[in-house]
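# I'd like to go over a predicted model; first the sequence, then the structure.
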Amino acid sequence: MLASLLPRSLKKSIPYLTLHVNENMANSTSDGTASQVNPNPERAVDSPKVWTTLITNTAYLSGLLTLDASLKYAGSKYPLVALYTDSFPSEGIEALDRRRIPRKRIPYLLPSTHKDFTNDPRFYDCWSKLTPFSLMEYERVVQLDSDMLCLQNMDELMDIPLDSVEEKGEGKRVFAASHACLCNPLNKPHYPKDWIPKNCAFTAQHDKPEQAQVEGAPPDLGITMPNGGLQVVVPSTPVYEKIVSALSDEKTGSYDFSDQSLLGDVFHGRWVALPYIYNALKTMRWKGVHDAIWRDDRVKNVHYILSPKPWDETEEDIKKEGRDGANQWWWDVNSKRKEEERKKGIDDRF
């Protein structure tokens, strides 16, 4: 499956480029400046502030469409823009256009030093989630993963105070994100050995559950790393050039979690830690993980990390005892979306 998603140059194991583009892109370049990554800084939609989400294949398209619907059902006044790479097929583009979801073609980013993500192939794609920092046509971009579901309006993210462009990435509030959970509840053997509950920022909030609904733990608390699923960004050439410089550094070979490892390293302690409610990892809800702070009625945005995704569930999976109840939230919104689409004459496989 991975081979079908990666460019020809990666399949042949030739040297990686700082800026890597898929095999069908004509203007291939290794120049990672913002002007090269975003050579046509025209808005995909008439809005100075947007949500964006990366899409590289149709496996996540149902997630993207339901994310878009959930933002609209929550009453967001900002549009979602799909950032697609050349590996995204024409049937996917047609599905977006059919639903009038704005889209922008972007390059496929990879660091200059090869990092083997055989255990987690999804992280090859994740480098491209750094692209929003280069989208200078917008004043504010909030990057969302396509396996998210908005449960409550969170437009306030478009206005939280962050460093201005003039600060050139030298300030203390370069971007905003929620912490990564370091608990490794599935005990994945390839995860870092220090990824244990006592080192997790959310564990530090267990005795203050109400505070955890409105504040994130400090971004420099212990072993800290932002989760790349939601990033609140002020697009900036100087900030993006710092990112490009990091992509060119051999140090990326030690980044176990691609984009979020890079952001946590380059901007250590200089990002705004959001409360978990904006990027509520579904595993946090599990008993013994972070159920001490999780409140169903306070969560604004659920992140269906790991596999299987809700849309991959079979009828048998749905009927299984012990099924993750959070998955039903996604299905409820998805069913509503599809019913409305059918009334409009849209009835494809997504």
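Noted; the coordinates are in hand. Numbering: from 1, shown residues only.
# From now on I want contacts and neighbour counts done on CA atoms only, so please keep to that.
Fine.
# show me the contacts for the nearest residue to residue 257 once chain neighbours are set aside.
Closest residue to residue 257 apart from its sequence neighbours, by C-alpha to C-alpha, 6 or more residues apart in numbering: residue 123 at 6.5 Å. By C-alpha atoms under 8 Å, 6 or more residues apart in numbering, the contact set of residue 123 is 117, 257-258.
# Need the residues you listed in CSV (columns: neighbour count and secondary structure).
Below are the contacts of residue 123 laid out as CSV (neighbours: other C-alpha atoms under 10 Å; DSSP: H, G, I helix; E, B strand; the rest coil):
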residue, neighbour count, secondary structure
117, 13, coil
257, 21, coil
258, 26, helix
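# re the thing from before, which helix or which strand is home to the residue nearest to residue 257?
helix 122-126 (DSSP states H and E).
# Would you mind listing the buried residues in that helix?
Applying a neighbour-count criterion of 16 or more other C-alpha atoms under 10 Å, one finds 123-126 buried in helix 122-126.
# Check stretch 79-95 too.
79-88, 92-93, 95.
# how much space between residue 83 and residue 293?
The gap separating residue 83 from residue 293 is 33 Å, by C-alpha to C-alpha, to the nearest Å.
# Please disregard the earlier target; I meant residue 285.
Residue 285 is 9 Å from residue 293, by C-alpha to C-alpha.
# Kindly report the same for residue 260.
23 Å.
# ok so, going back, more neighbours: which of residue 285 and residue 293?
With neighbours defined as other C-alpha atoms under 10 Å, residue 285 and residue 293 compare such that residue 293 has more, 22 against 19.
# which non-adjacent residue is nearest the more buried one?
Residue 293 sits nearest to residue 209 (C-alpha to C-alpha, 6+ apart), 4.5 Å away.
# contacting residues for that neighbour?
Taking C-alpha under 8 Å, 6+ apart as the test, what residue 209 contacts is 292-294.
# Against that first model, consider the following:
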Amino acid sequence: MEAGAPAADHAPVSTHAYATLVTNADYALGARALCRSIRASGSEADIVVLHTGGVGAAALDPLHEFGVRLARADLLPTSDAFNAAHARDRIHGLAPFTKGEKPAFHTPLDNFVKLRLWQMEEYERVVFIDADALVLRNIDILFRYPEFSAAPNVYESLGDFTRLNSGVFVARPARETFAAMLARLDAPGAFWRRTDQSFLQEFFPGWHGLPVYCNLLQYVWFNMPDLWDWASIRVLHYQYEKPWAEHAKADRLGPLIDLWRAYLTGENLPADIAALAGPEAAACVS
């Protein structure tokens, strides 16, 4: 095993895997809903849960229900200068979030742990999905997509199509790629404003654009309701405010929060996602 590579608790079963990252107990809760949704979609691919020292065994144990591979992953071996530049207070001060609320536990350096996926050469392809997301329809077809594939960061306007969102992406693990990433990531004076998203967009300038419905961000619900189509959504991503937390937008996002809770518990799962009410109908009810 390559030095620093994620250490999994058992051998792989498939040559393809979905992967997510858990850095604390809250994201472990999110991973439970995500893993259930992947299995509910009918996928038999491996599910790898990368986890850091910020989450304990008790929070991870419920994930065994879904046959996951738990893989301990450490922070990247970045320099003190890099770590200082990307500390929470500094990065949020230079690039404040004005559109929504990031959770208090958000730690920018954790985001770069995603890059360790490129060390997992036991897989031909890995589809990464953030733990604050749900798979609403089978997306195994993404294992046929090239590296690097990702959906655009659309949640406010069509102008967002020029930026990728790293909540869902397709990777081809290779140690050479990982080494090149580390060299580029921690170059002198490097500062990645949107952490892993900024870095991945620069590292893969010719990134392949996935359909927006492969990573539909929850703000589309109230910012661009005409774009919302339950029949087309493959992955629903709860960016900014999290469905497991109390927050100011809970009333506006109520139907999406209810759906997440159904996947968390396995109770009251909708028989037909396409039949769910859209934003306009929900607004009339509220």
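Thanks, I have it. Keep in mind the model is a prediction, meaning the values are calculated, not measured.
# Put one on top of the other, what's the TM-score?
Here the TM-score of the superposed chains, computed with TM-score structural alignment, normalised by the length of the second structure as the reference length, equals 0.78; 251 aligned residues with a C-alpha RMSD of 2.8 Å.
# Superposed on the second structure, what's the mean shift for the helix holding residue 123 of the first structure?
Its aligned residues in the second structure lie a mean 2.1 Å from helix 122-126 of the first structure after superposition (mean C-alpha distance after the TM-score superposition for the first structure).
# now what about the following helix or strand past that helix, what contacts it?
Scanning forward in sequence from helix 122-126 of the first structure by DSSP H and E, the next helix or strand is strand 140-144. With C-alpha under 8 Å, 6+ apart as the test, strand 140-144 of the first structure has contacts from 48-54, 129, 132, 157-158, 229-235.
# For stretch 178-187 of the second structure, buried residues please.
The neighbour-count criterion (16+ other C-alpha under 10 Å) identifies 178, 181, 185-186 as the buried residues of stretch 178-187 of the second structure.
# can you map out the helices along the stretch 201-350 of the first structure?
Remark: helices assigned in the stretch 201-350 of the first structure by DSSP state H, counting those that start in this stretch are 209-212, 237-247, 258-266, 315-319, 326-343.
# what's the spacing between the helix holding residue 123 of the first structure and its chain's center?
10 Å (C-alpha atoms, centre = their mean, to the nearest Å).
# do stretch 318-338 of the first structure as well
21 Å.
# list the buried ones in it?
Buried residues in stretch 318-338 of the first structure, counted by 16+ other C-alpha under 10 Å: 318, 326-327, 330-331, 333-334, 337-338.
# Which of those residues sits closest to residue 276 of the first structure?
Among these, residue 326 lies closest to residue 276 of the first structure (C-alpha to C-alpha), at 15.4 Å.
# Distance of the residue lying closest to that closest one once chain neighbours are set aside relative to residue 201 of the first structure?
Leaving aside its chain neighbours, residue 326 of the first structure sits nearest to residue 282 (7.1 Å; criterion: C-alpha to C-alpha, 6+ apart). For residue 282 of the first structure, the distance to residue 201 of the first structure (C-alpha to C-alpha) stands at 16 Å.
# Could you give the residue range in the first structure aligned to stretch 210-217 of the second structure?
Aligned using TM-score structural alignment, stretch 210-217 of the second structure spans residues 274-281 in the first structure.
# show me what contacts the closest residue to residue 242 of the second structure other than its chain neighbours?
Spatial nearest neighbour of residue 242 of the second structure, chain neighbours left out: residue 132 (6.9 Å); criterion: C-alpha to C-alpha, 6+ apart. Residue 132 of the second structure sits next to 27, 30-31, 34, 237-239, 242-243 when contact means C-alpha under 8 Å, 6+ apart.
# Now do the same for residue 132 of the second structure: its match in the first structure.
Per TM-score structural alignment, residue 132 of the second structure is aligned with residue 147.
# how close does its match sit to residue 319 of the first structure?
From residue 147 of the first structure across to residue 319 of the first structure, the span is 22 Å (C-alpha to C-alpha).
# Residue 261 of the first structure too?
Taking C-alpha to C-alpha, one finds residue 261 of the first structure at 37 Å from residue 319 of the first structure.
# Residue 112 of the first structure now?
46 Å.
# Residue 104 of the first structure too?
Taken as C-alpha to C-alpha, the span from residue 104 of the first structure to residue 319 of the first structure is 39 Å.
# Mind jotting down where the strands sit in the stretch 51-200 of the first structure?
80-84, 103-105, 140-144, 148-150, 175-178 (DSSP state E, counting those that start in this stretch).
# Could you dump those into TSV with distance to residue 275 of the first structure added?
Formatted as TSV, those follow (distance: least, C-alpha to C-alpha, whole Å):
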stretch	distance to residue 275 of the first structure
strand 80-84	22
strand 103-105	29
strand 140-144	15
strand 148-150	15
strand 175-178	6
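# closest to residue 314 of the first structure out of those?
Judging the strands of the stretch 51-200 of the first structure by C-alpha to C-alpha, what sits closest to residue 314 of the first structure is strand 148-150, at 19.3 Å.
# The closest one packs against which elements?
helix 61-73, strand 301-303 (3 or more C-alpha pairs under 8 Å, 6 or more residues apart in numbering; DSSP states H and E).
# can you rerun that using 10 Å?
helix 61-73, strand 280-281, strand 301-303, helix 326-343 (3 or more C-alpha pairs under 10 Å, 6 or more residues apart in numbering; DSSP states H and E).
# With distance to residue 9 of the first structure as new columns, can those be given to me in a markdown table?
Listed next are those as a markdown table, based on distance: least, C-alpha to C-alpha, whole Å:
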| stretch | distance to residue 9 of the first structure |
| --- | --- |
| helix 61-73 | 25 |
| strand 280-281 | 34 |
| strand 301-303 | 32 |
| helix 326-343 | 37 |
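# picking up where we left off before, looking at the helices of the stretch 201-350 of the first structure, which is nearest to residue 151 of the first structure?
Among those, the nearest to residue 151 of the first structure by C-alpha to C-alpha is helix 326-343 (8.6 Å).
# relative orientation of the closest one and helix 61-73 in degrees?
Using axes from the mean of the first three to the mean of the last three C-alpha atoms, to 10 degrees, the inter-axis angle of helix 326-343 of the first structure relative to helix 61-73 is 80 degrees.
# Helix 326-343 of the first structure: how far from the chain's middle?
21 Å.
# Now tell me what touches it from outside.
Outside of helix 326-343 of the first structure, the residues that reach it under the criterion C-alpha atoms under 10 Å, 6 or more residues apart in numbering are 62-63, 65-70, 73, 98-99, 147-151, 282-283, 285, 296, 302-304, 309-311, 313, 318, 344, 346-348, 350.
# What residues does residue 161 of the second structure make contact with?
Counted by C-alpha under 10 Å, 6+ apart, residue 161 of the second structure has contacts 151-155, 209, 212.
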